[in-house]
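Output the structure for:
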Amino acid sequence: MAALCNRVRSGIALSNKLGFLTSHRSSTLVAPLASRNYSTHVPGQKDTKIMVPLAMFGGSGNYASALYIAAVKAKAVEKVDSELHQFVEAVKNSSLVSQFVKDISVAKDVRVKAIEEISREAKFAEVTKNFLVVVAENGRLKNIDTIAKRFGELAMAYKGEVKATVTTVFPLPPEEEKALKETVQEIIGSGAKVSLEQKIDPSILGGLVLEFSQKVFDMSIRTRAQQMERILREPINISNI
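Okay, here's the model as predicted:
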């Protein structure tokens, strides 16, 4: 266990030094989306500025961030998170719904009517229903799985939790998983609770890839081999020898 913790700490330091660390940048397109009709603004009531707790990226990040702002105002973050994932599971479990979601040739009014009916039958919160309608209007239902994952990350941050994902070739033994979780907890501090998810990917060859707080610490053998290959391919400058 101690060896794993030391490997993670030294690996993070080495990742920073050699440039293996990737940090996702936030997008600047949240405001236009947040102003759409799935917000819960009450006429005559002063708007409270809502800060998105994590930097989101890409189109899916924009939608997730905008939904987060609306859900916080509606005091329904956990409910929206649950309903969004419920919708995603329904899409995965039904070939008919999945085909409908992916078919961009379906007319906008048909998409919207179907989403409104699904939301009504599922008794989704108003903010969830209105958001799905906007996504349907914009032809982005095909991205709903990614949007739901991004929103889930924001919902965890809202509850004071940080999701960490570790990718390895083989599953970590319980004691090493516990040690890694404690190490990540030390790194992020006591202000948040760590939730650790394991993923298996034989293609990394060995080592591990650790992701949390929108950062990726790649300590895999595959990445180190690629880095070494790039170094060896660089031309040697005789004057510097």
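
From now on I want contacts and neighbour counts done on CA atoms only, so please keep to that.
OK.

Apart from its chain neighbours, what residue comes closest to Gly206?
Spatial nearest neighbour of Gly206, excluding adjacent residues (C-alpha to C-alpha, 6 or more residues apart in numbering): Ile221 at 5.1 Å.

ok, now how distant is the one you found from Val184?
To Val184, Ile221 is 21 Å away according to C-alpha to C-alpha, to the nearest Å.

try Lys108
As judged by C-alpha to C-alpha, Lys108 and Val184 stand 45 Å apart.

who's more crowded, these two?
Taking other C-alpha atoms under 10 Å, Lys108 and Val184 do not tie; Val184 has more neighbours (22 against 15).

structure for this one too, so we can compare:
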Amino acid sequence: MSDIRVASRYAKSLLDLAIEKGTLEQVRQDMLLLDKTVQQNRDYQLMLKNPIIKHDKKLAILKAIFDGKVSPMTSLFLEIVTKKHREAVLESMPKEFENQYNLKMNIQRATITTAVPLDAAQREEFNRLVAARTGKTIQLEEKIDPSLIGGFVLTIGDKQVDDSIKSSLQRLRNKFNDNSYISKL
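Got it, this is the predicted structure:
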């Protein structure tokens, strides 16, 4: 079974347990910390996947890093994952937890890429439009790409709306390069 599938199952179990115990938001913050640690530390990633390092040593490292920084439930969860020899899934599990959390809380992630930063009114308008289209609470991530020149690229799940000047110019260029278009003139 792939690590992503295993991570998804562990994440779902942790989410269900956190809801049952009433500690969902605390566990989510713990998962965000775990994800941040994974993303910022290549040695940590390699340690989790290294089959030469014994599981008890990995558990000691995890405890040294996270004891006192995460809830007792998350700490126990890390211990269980380690005892089951599944430390490698700890790299992808926080993202899977976030996906499960978003599903449970009816949150839709969207990414808006613009040439310049959005102001508050534009941000609110995008949130309103995407919420109206999806019927979900929106978690909007903003990216800046000056090469767009103007306009925006909005990505919601696997759908993308590209209304950038860069793409409009590319479409126009393609039309002029298309011989059949020139012959129609």
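
hang on, the earlier thing: am I right that the residue nearest to Gly206 of structure 1 is in contact with Ser203?
No - in this structure, Ile221 of structure 1 is not within contact of Ser203 by C-alpha atoms under 8 Å, at 9.5 Å.

Give me the more crowded residue out of those two.
Between Ile221 of structure 1 and Ser203, counting by other C-alpha under 10 Å, Ile221 is the more crowded of the two (16 against 11).

Pull the residues that contact the helix ranked longest in structure 2.
For structure 2, the helix with the greatest residue count under DSSP state H is helix 3-21. Here helix 3-21 of structure 2 makes contact (C-alpha atoms under 8 Å, 6 or more residues apart in numbering) with 24, 27, 77, 88-90, 92-94, 96-97, 100-101.

same question, stretch 138-152 of structure 2
Stretch 138-152 of structure 2 has contacts (C-alpha under 8 Å, 6+ apart) with 107-117, 127, 130-131, 162-167.

Derive a PyMOL selection command for the buried subset of those residues.
To isolate the buried ones among the contacts of stretch 138-152 of structure 2 in PyMOL, judged by 16 or more other C-alpha atoms under 10 Å, type:
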select buried, resi 107+108+109+110+111+112+113+114+115+127+130+131+162+164+165+166+167
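
Tell me where structure 2 has helices.
Ranges of helices within structure 2 are 3-21, 24-40, 42-49, 55-66, 72-83, 93-105, 120-134, 165-177, 179-184, based on DSSP H.

Leu154 of structure 2: which of those helices is closest?
Each of those has some distance to Leu154 of structure 2 by C-alpha to C-alpha; the shortest is helix 120-134, at 9.0 Å.

How far does that closest one sit from its chain's centre?
20 Å (C-alpha atoms, centre = their mean, to the nearest Å).

could I get the contacts of helix 3-21 of structure 2 as TSV with distance to Lys12 of structure 2 and neighbour count?
Listed next are the contacts of helix 3-21 of structure 2 as TSV, based on distance: C-alpha to C-alpha, whole Å; neighbours: other C-alpha atoms under 10 Å:
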residue	distance to Lys12 of structure 2	neighbour count
Leu24	12	17
Val27	12	23
Phe77	12	15
Ala88	17	21
Val89	13	23
Leu90	13	26
Ser92	13	19
Met93	10	25
Pro94	11	25
Glu96	8	23
Phe97	7	24
Gln100	6	21
Tyr101	9	19
